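K.L.:
3D, please:
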Amino acid sequence: MLSAKSAEVVEATLPVVGAAIGDITPRFYDRLFAAHPELLRDLFNRGNQANGTQRQALAGSIAAFAGALIAHPDQRPDAMLARIAHKHVSVGIGNDQYRIVHEHLFAAIVDVLGEAVTPEVAAAWDEVYWLMANALIAVEDRLRAEAAGPDGDQADLWRPYTVLARYQETEDVTTYLVRPADGRPVPASRPGQYVSVRTELPDGARQIRQYSLSGAADGALRFTVKREAGGEVSGHLHDHLDTGDTVELAPPLGDITLAHGDGPVLLVSAGIGNTPMTAMLAHLADTGSTREVVSVHGDRDQLSHAFRADLAQLTAKLPNATAHVFYEHPLGDWPADRTGLVDLSTVGIPAGATAYLCGPLPFLRAVRGQLLAAGVPAADIHYEVFGPDLWLGA
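P.N.:
Below is the predicted model:
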């Protein structure tokens, strides 16, 4: 993959570049959006740009990819590439934009590091960039072709959907049932995937967000939205998207999906992270699965717990399933399974289980650590995080 000469240069300069990426990425985005303001208006998540999480995610992925090339020169970090590729396709990033990013990223590197960027250093990191970019382009082309289907348009995967119904799960969580407005079939999906929703905001921006599919429906898609504090898209959808309205969706995507097989399944979530887990549990129930299934969920209290009834009903449909719920602050006379944060030491983890995790990043770190300590192999632990994946670099 990476040439021997470039590998030596990248290994020698990785500490310097890595240490400076926190300065490079803001400079890069400032240059990029100055030259292409339409990208911030209609492609990049303005909220994540404002709070810096998208910039941290970019920094982590570049540094991690370079480090992987050095540590394992004969291997390609396919898991990392798949995660990024699904996100790119879901928001409509195209192949031509890699050249735009290259131009402004390398200009930012020179701005920050100055004379340290010798022609030799520039050439080595240029090789790293295009190895990553071309690998992503190949994966993204395949994903677009699969999403478009044999008769679809790979250049524009967005389609109008009609809202058939909306359900208020909790005070700040709403589920939407939507059907293609053009009469074409619903695109295929797998339990655990998400859809991208594009909506026009009052200032004319067309912002995109991803929301997990929360279950199957005949001839329709079902996705769930939590109203986030200060979330301009989630708030807009809650306040303005009603039955009979039309909304634009991209096809279902996402690399963390329920794998086929007969082995035990462990589903662990916190808060709104139970949306993909609900879809996985519904799929297992709908297919009459006899697999051993253990669901574990943590929430603030009973009222904030979306899909609380679904968890009980779906678990009851499965012959070898159990559910365990932890509430930090359980309410009064309501029954509470366990009090406090999720503690897997109090839950029986089936031998040979494949674990799927979803929730805030601190929760994911804590639960993954518990699973590793319990002897679950790292390869059998899969996670989905909402928003930029700040864990990717690790």
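K.L.:
for the rest of this, base every contact and every neighbour count on C-alpha atoms.
P.N.:
Will do.
K.L.:
who's in contact with Val197?
P.N.:
For Val197, the contact set (CA atoms under 8 Å, 6 or more residues apart in numbering) comprises 208-211, 247-250.
K.L.:
what helix or strand is it on?
P.N.:
Using DSSP states H and E, Val197 maps to strand 194-200.
K.L.:
now the element after that strand, going C-ward?
P.N.:
As assigned by DSSP H and E, the chain's next helix or strand after strand 194-200 is strand 206-217.
K.L.:
which strands or helices does the next helix or strand after that following strand pack on?
P.N.:
On the C-terminal side of strand 206-217, the nearest following helix or strand under DSSP H and E is strand 220-226. Counting contacts by 3 or more CA pairs under 8 Å, 6 or more residues apart in numbering; DSSP states H and E, strand 220-226 is packed against strand 173-180, strand 206-217, helix 232-240.
K.L.:
one more, please, to line up against the first structure:
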Amino acid sequence: MLSAASAPIVEATLPIVGAHLGAISGVFYDTMLAENPELRNLFSRSAQATGEQKNALAGAVAAYAAHLTGAGPDPRMFDHLVERIAQRHCALGIRAEQYTLVGRYLLGAVGTVLGNAVTPEIAAAWDEVYWLFATRLIGREARLYARADVDAGAPWQEHTVVTKVTEAHDTVSFVLAPADGAPAPAFRPGQYVTVAADLPDGTRQLRQYSLSQAPGHTLRITVRHVPGGAVSGYLHEHVSAGDTLRLSRPFGDLVLRDDDSPLVLVSAGVGITPMASMLDHVARSRPTREVVAVHADRSPDRHALRAELAASGARLRSFRSLTWYEESGVPGSRTGLVDPDAIPVPDDADVYLCGPVPFMAAVRAGLRGRGVSEDRIRYEVFGSEQWNTTPRAVPA
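P.N.:
Coordinates of the predicted model:
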């Protein structure tokens, strides 16, 4: 909770700070990375180039300040936001001491952008906002690291590529086992790992990939080759069976509720990966659970894990599958974009979404319009939209 002295200052200045968050974030990142180039390995090159990384920070700061002043979303939704950030930070190996560095550059950027408008009182109030947020995240991340038995100073574990399997014309799966012969780490269906890829140019880049099969003796990630993608291109072109990859422990808050309620899995593109893990797990552990699987893709040759999901569904007592392809004339599928009104949603079903943000926003809006409650719709997204409490399309 903000102090009595800071609360009115933050409330009064929030619109001004919010209007300049893009510029503040730009100065913050440019200055911090220029003076600490080793931190570039923590951030996606593409996210930096497009400004996505800057938008991520802006969204987090605005959401937390609004939350503290009572102008933000429902507190339960904000709890989900904090959990999502903490899970992502742990997957990236963020350490508590790094918050001091970030805070110094962030608050310095506020002063640079707003100039003399930032009085000592305003600076102190926003410093309090930052450290309330940082303290909350540090505490949660410490608990997540402890639960995963991870040293934040050494978060990576060597894994051997057991097999590499082509799943679609631009998508491959990597089956991975700990290189030291230890058991594969436990995880909950829907979680992801970070791959710390040492690229041929000598740099390291971090990318998160959902685990695409149920927990077992190995881990599996399924990677679509993104045009121009540094890490996906490296994995496709340079990594084969017998090679090693550095992985984080599994993290992520989009996890399957392990009960008997009906389940609706809605995905697009490579967003099918956490759904494959969930469906595989349900088929093994709760085959009487009712499941509806909906997927959208450009064409059948880009539809990864299709046969596997069908095989998992065949082991269930009640399973319905609907597929939309943008290309027409594919027997047994629908043409165009997913129609939310055509998705079967059993009473009291849990709905999980994963795919491009505009896709999830459209499906969510359609399901909400049909009366599906907010707390029954859960989603996964990677990138700046992870800071939002609901998926939304980014304005052009």
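K.L.:
now stretch 159-178 of structure 2: buried residues?
P.N.:
Going by neighbour count (16 or more other CA atoms under 10 Å), the buried part of stretch 159-178 of structure 2 is 159-162, 164, 167-168, 170-178.
K.L.:
thinking again about what came up before, what's the angle between the strand holding Val197 of structure 1 and strand 220-226?
P.N.:
Interaxial angle, strand 194-200 of structure 1 versus strand 220-226 (axes from the mean of the first three to the mean of the last three CA atoms, to 10 degrees): 70 degrees.
K.L.:
in structure 2, which residues correspond to strand 194-200 of structure 1?
P.N.:
Counting by TM-score structural alignment, strand 194-200 of structure 1 lines up with residues 192-198 of structure 2.
K.L.:
give me the mean deviation of the matching stretch from structure 1.
P.N.:
Stretch 192-198 of structure 2, aligned to structure 1 and superposed, deviates on average by 0.8 Å (mean CA distance after the TM-score superposition for structure 1).
K.L.:
chain center to that stretch: distance?
P.N.:
Relative to the centre of its chain, stretch 192-198 of structure 2 is centred 13 Å away, using CA atoms, centre = their mean, to the nearest Å.
K.L.:
and if you look at stretch 309-322 of structure 2?
P.N.:
With CA atoms, centre = their mean, you get 26 Å for stretch 309-322 of structure 2.
K.L.:
so where in structure 1 does that stretch end up aligned?
P.N.:
Under TM-score structural alignment, stretch 309-322 of structure 2 corresponds to residues 311-324 of structure 1.
K.L.:
how about stretch 227-244 of structure 2?
P.N.:
Taken onto structure 1 by TM-score structural alignment, stretch 227-244 of structure 2 occupies residues 229-246 there.
K.L.:
can you list the buried residues in the matching stretch?
P.N.:
Across stretch 229-246 of structure 1, burial judged by 16+ other CA under 10 Å covers 233-235, 237-238, 241-242, 246.
K.L.:
just send the residues you listed back as TSV, with distance to Ala145 of structure 1 too.
P.N.:
TSV is the format used below for the buried residues of stretch 229-246 of structure 1 (distance: CA to CA, whole Å):
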residue	distance to Ala145 of structure 1
Val233	28
Ser234	29
Gly235	32
Leu237	29
His238	32
Leu241	30
Asp242	31
Thr246	25
